[in-house]
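I would like the atomic coordinates for the input below:
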Amino acid sequence: MGTIRGASKRCAVIAGAFLLASCGGSIESNTAVPASIMQVMQKPAYKSASWSMLVVDLESGQVIYDLDSNSQMFIASVRKVFSTGNALNALGAQHKFVTPVYRQGTVAPNGTLNGNLILVASGDLTMGGRANPDGTIALTDFDHNEANSLGNAVLSAPDPLAGYNALAAQVAAAGITAVNGNVVIDDRLFEPFNFRGEFDVRPIFVNDDLVDVTLSQSAEGAAVPFDWRPKSAAFSVQSTLKTGSATSTLAIGLRPEPPQCIGAANCVGIVSGTVPAAYVPILTNAYPLIRTFRVSEPSNYARTIFIEALARSGVTVTAAPVAVNPVQLLPAKGSYSSAQQVAQLTSAPYAQHVRYVNKISYNIGADVTLMQFGLAHNGSTTMAGSLAAEQSELSTAFNISPAQYRFIDGSGGGETTANGKAVIAMLRGMSVKPAFVPYFDSMPVLGVDGSLATITNFEADSTLAGAKGQVHAKTGTYVAENPAAPGMPLLKGQALAGYIYAKSGRRIVFFLTVNNVPITGIPDVLTAFQDEGTIAAMLWKMQ
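Below you'll find the model as predicted:
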């Protein structure tokens, strides 16, 4: 059976339920985990794993079930309930980011700008590239941000360059037909921060800092048809990928990944390897198959994208479209005049950004969300400063001690930990904030959407099927190498936390995580994911 992390001894099992008082620490009475839930936690796959769970009545705070809720556990992306909640409180659900474009210099009668055109990055996560006709941000259940790690994705439908095209059209409408100077991205909103060893994030985005590669089906021995988006001179894709025999191994290589050449001419990514004949793509069970290249120099890339958008709107630029972003040409921060503004892009309401981050667990978006909170809270422009600002907010507004968590970024990367009491305090604290409704709506819904869309195994039990749509919760997954079995993966943390409208009508908040599960691959992760969904459905039924 699974162990109780941090307990002084193995908990006793009597009548199928833990007697938590024997685990050490101060545990409230009558909070034993039900036998049906313990049966899930005691599956052979979890024999060396550690579980923690805390279930609380939303209104009263009464503890319903408590399993080792004082111990620090890996929570992965459940960390996002803190970063998105604080940012939503600080900025407000209706806040919109405005990305302006300014001209420097004068515009001649023939429309030539003798000077530079400057796009000032605002931290808008989508830059109009996920805009649905109704103003919402387009999402899919299998987002391209995780295409390489999960093995596939479904691309959102909107044009990822729509925002840049809109800005370029406004520049042309302002009477500018040519730029006799340069185009610059002002990316000084916050200090760049490194994202998980991949690249330095800046406050400017194109297609979520990704180039999507779409692979189609072909016959054995034939080249795999491919395409990519966005199309740009900043980065192109070539492929030697072929369809192998039915018994061949799926092996898709991307090189270089991430590419370091963005901002230089002839920057190319190569797709190579083999796809087995009759291969059925994971997750979607149908082609296309998606892979992505990381845009490792966002400002260089956005500059080229904007220059190309200007050209499509009839605005020529004398400067080379592919080059390093010339930040040395920027004026002093804050020195722009409204009279110099020639275009602006206004984002969707902030509630949509938070929904985007939480529904699909967008890691870069969560890190930027933390930076946005820091800026709004006290003008912090660094990751360290934003983390410190958040620590202060959690202490004063939610009574959560720094001893209850360890956060290293805004998204839950690496050795991110918290105890169940901290997570529950955040979820309950948010329930009385003005921004609670959009916060609640941002959570994935069990069996319906976001990262919980495919959690449906619980529906095989007719007594649990009613839980579909009644659990709004954030997911979190942390996989690393297993130190006890080099070369093999370890599910260091699979977590789930959020709100349940129980069958009884009661509203509850819950936290659940399992740590250190030996696995062989993604299918084992998905099994743990399904098991936690089943436990959430059991909580719906019991309460």
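
hey, let's count contacts and neighbours off CA atoms from now on
OK.

Which stretches in the stretch 301-450 of the chain count as strands?
Residue ranges of the strands in the stretch 301-450 of the chain, as given by DSSP state E, counting those that start in this stretch, are 316-317, 341-346, 405-406, 417-418.

doesn't L254 fall inside a helix?
No - L254 sits outside any helix when classified using DSSP: H, G, I helix; E, B strand; the rest coil, being strand.

hang on, it packs against V268?
No - checked against C-alpha atoms under 8 Å, the pair L254 and V268 is beyond contact range at 10.7 Å.

coming back round to it: and of the strands of the stretch 301-450 of the chain, who's closest to I305?
Between I305 and the strands of the stretch 301-450 of the chain, the shortest separation by C-alpha to C-alpha is 12.5 Å, and it involves strand 316-317.

List the neighbours of the closest one that are in contact with it.
T177, A178, V179, N180, G181, N182, V183, I307, L310, A311 (C-alpha atoms under 8 Å, 6 or more residues apart in numbering).

between the residues you listed, which is closest to S395?
Within the set of these, V183 lies nearest S395; the separation is 43.9 Å, counting by C-alpha to C-alpha.

residues touching the closest one, list them.
Residues touching V183, when contacts are defined by C-alpha under 8 Å, 6+ apart, comprise N116, L117, I118, L119, R303, I307, V317, A319, P326.

Buried subset of those residues as a ChimeraX selection?
What follows is the ChimeraX syntax selecting those of these that are buried according to 16 or more other C-alpha atoms under 10 Å:
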select :116,117,118,119,303,307,317
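
Before we compare anything, build this one as well:
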Amino acid sequence: MLRRTRRTVTVAAIGGASAALISCTVAPPVVDPEVPPSIAAIMDQPAYEDGRWGMSVIDIDSGETLIALNPDEQFLTGSTAKILSVTAALDVLGADATFTTPVIAVGDVTDGVLDGDLILRGSGDLTLGGRTMADGTLDVPIFDHYDANVLPGLATLTPEDPLAGLDTLARQVAAAGIRSVEGEVLVDDRLWDAVVLDGVPISPIVVNDNLVDIVLTPGAAIGDPATASWRPQTAAYSLDNRVSTADAESGLDVTITESDGILTVTGTIPLETEPVVQTYQVPDPAAWARTLFIEALARAGVAVAADPRSPSTGEIPPTAELDGIAPVAAFTSPPFSETARLINKVSHNLGANQLPLLLAAHAGERTLAAGLAQQMTVLEAAGLSPDDVAITDGQGLPGNRITPAAMTAYLAFLTNAPYFATFLDSTPILGVDGSLANVLPDGDPAIGSAHAKTGTLVGPGTDTPYLLETKALAGYLDAASGRRLAFAVFVNDVPIDEVQAVIQANTDLGSIASQLFQLY
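Next comes the predicted model:
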């Protein structure tokens, strides 16, 4: 049965907001509204017997609390934390902010020869031209390659060239009259102090999400070798493909290991399967970008004496010195509104984790702690306190917690923010796109009625193979009656036997959203 704690929910109405947020006033809260039976039936399924549910639903216009289930208890956010990190970045940086990646020539240029070093400076541009379409917007698929290993068989590659930004910079270097570089090619990734989250380096220099994409295609018969291609094609890595074709019912079983620049892919791929994308996370983004940039320079006709694969030997001058040198090339990103859309639609963890670090850099600081403090300042201006929310990163790893009541109060508050339309457009649409594309059956009346962010955390279990640490959904819903709702629903600590249960939980939360649409 539902595990309830009957408590009074308070919808915050806070004055004294930051310049980018406008406070809103709401009516007094209703105490302990019950969960409707159709929603309770979803929560009461045997699969969730050992889990803990929390839910808050409010009418944005009246402030009335419609549902309050454990509203003041903290729950793991999962990727609903991206609501907090993206809106804080929109508040501080602005929807129109851009990120310019410059190239600095240190030394004299004589007859086209640079007697010195060429330095690529990371600016925090998440895509560096690798997803930019002809209209200047970013290509955002439903299932992105960033989650290819988590969602095998679902991820797709965008058709844009992941090296487009580096090629543009290299052509600009050539156009500036540099035909040869006698010194080093260096990558300056010192915009913030080094951070690794969930095993991923959070770097200000990113090329192809700092991933090697490997596309596997089964052979014509069981036992045949699979074929493999990879991108970007680079001397940084070579591929040793040892994948074979297995029975059509066998499921994908692939492992990627690296040694001395060789990516060895082993395992099996089912017969008659469509090509499957898998990825390898590069451990050193700066070295990765250096190799790729040297290769881009060669394509642009700029010779480089340095070995693209050997560790760089040069020393990067102090930041203040580089700041005083006019760049020979520069690449500017699309507006941050596009990055926000990518982060929220596909739940892009690297991009989300860059956000507090970009806030730190914006404030002249260098650490994740400083950036999270900047983010907390935005949340506190909206009325949230440490009793309501705890943030430890941008993506929503364990340690990030929020109460359902605080989440819906914050969502309601945001409706008066000058960047609200940008934020709303960045979130997945129920039954249409992003992480909510497939949560409702065809013909469900709620399709298109909600903009919301999903959240998922899965860890090792105690008595079962896995523990669904959190499944969450939070956002906005236009109900059938015309009422505008802010809602947040969480389920934590659910023992599960297989990862497929995560997909079912996602569907169940979609069903709850559909019930909200029909009931209110």
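
Of the contacts of V183 of the first structure, which belong to helices?
Counting by DSSP state H, the members of the contacts of V183 of the first structure that fall within helices are R303, I307.

most neighbours per residue, which of the strands of the stretch 301-450 of the first structure?
strand 417-418 (a mean of 22; mean count of other C-alpha atoms under 10 Å).

all helices for the second structure, in order.
So, for the second structure - with DSSP H - the helices run 37-43, 81-92, 164-175, 285-299, 319-323, 336-346, 349-362, 368-381, 404-414, 420-426, 500-519.

Specify, as a residue range, where the longest one falls in the first structure.
When the first structure is aligned by TM-score structural alignment, the counterpart of helix 500-519 of the second structure is residues 523-542.

what's that stretch in contact with?
The set of residues that contact stretch 523-542 of the first structure without belonging to it, under C-alpha under 8 Å, 6+ apart, is 37, 40, 446, 455-458, 463-465, 467-468, 470-471, 491, 494-496, 500-504, 512, 519.

Narrow those to just the buried residues.
Looks like the contacts of stretch 523-542 of the first structure have 37, 40, 446, 455-458, 464-465, 467-468, 470-471, 491, 494-496, 500-503, 512, 519 buried, using 16+ other C-alpha under 10 Å.

Show the contacting residues for the aligned residue in the second structure for G466 of the first structure.
Per TM-score structural alignment, the equivalent position to G466 of the first structure in the second structure is P445. Taking C-alpha under 8 Å, 6+ apart as the contact definition, P445 of the second structure lies against S514, Q518.

got it, and T100 of the second structure?
With contacts defined as C-alpha under 8 Å, 6+ apart, the neighbours of T100 of the second structure are S123, D125, A330, F331, T332, S333.

The second one contacts P204, correct?
Yes - in this structure, D125 of the second structure is within contact of P204 by C-alpha under 8 Å, at 6.9 Å.

shared neighbours of these two, which are they?
Common contact partners of D125 of the second structure and P204 (C-alpha under 8 Å, 6+ apart): none.

where do the strands sit along the stretch 1-150 of the second structure?
Under the criterion DSSP E, counting those that start in this stretch, the stretch 1-150 of the second structure contains strands at 52-59, 65-69, 75-76, 100-110, 113-121.

against the first structure, where does the shortest one fall?
Using TM-score structural alignment, the residues of the first structure aligned to strand 75-76 of the second structure are 73-74.

quick one: that stretch to the second structure mean distance?
Mean deviation of stretch 73-74 of the first structure relative to the second structure after superposition (mean C-alpha distance after the TM-score superposition for the first structure): 1.3 Å.

Give me the contact list for stretch 72-80 of the second structure.
With C-alpha under 8 Å, 6+ apart as the criterion, stretch 72-80 of the second structure contacts 7-9, 54, 347, 388-389, 395-406, 453-457, 469-474, 490-492.

run the last query once more with 7 Å
9, 347, 388, 395-398, 400-405, 453-457, 470, 472-474, 490, 492 (C-alpha atoms under 7 Å, 6 or more residues apart in numbering).

and G163 of the first structure, what does it touch?
With C-alpha under 7 Å, 6+ apart as the criterion, the residues that contact G163 of the first structure are M127, G128, G129, L345.

which one in the second structure is aligned with it?
When the two structures are superposed using TM-score structural alignment, G163 of the first structure falls opposite G165 in the second structure.

Quickly note the distance from its match to V181 of the second structure.
20 Å (C-alpha to C-alpha, to the nearest Å).

Ends of stretch 274-291 of the second structure, what's the gap?
First-to-last residue span, stretch 274-291 of the second structure, C-alpha to C-alpha: 32 Å.

list the contacts for the most centrally placed residue in the second structure?
Residue closest to the mean C-alpha point of the second structure, counted by C-alpha atoms, centre = their mean, is H348 at 1.5 Å. Neighbouring residues of H348 of the second structure by C-alpha under 7 Å, 6+ apart: L342.
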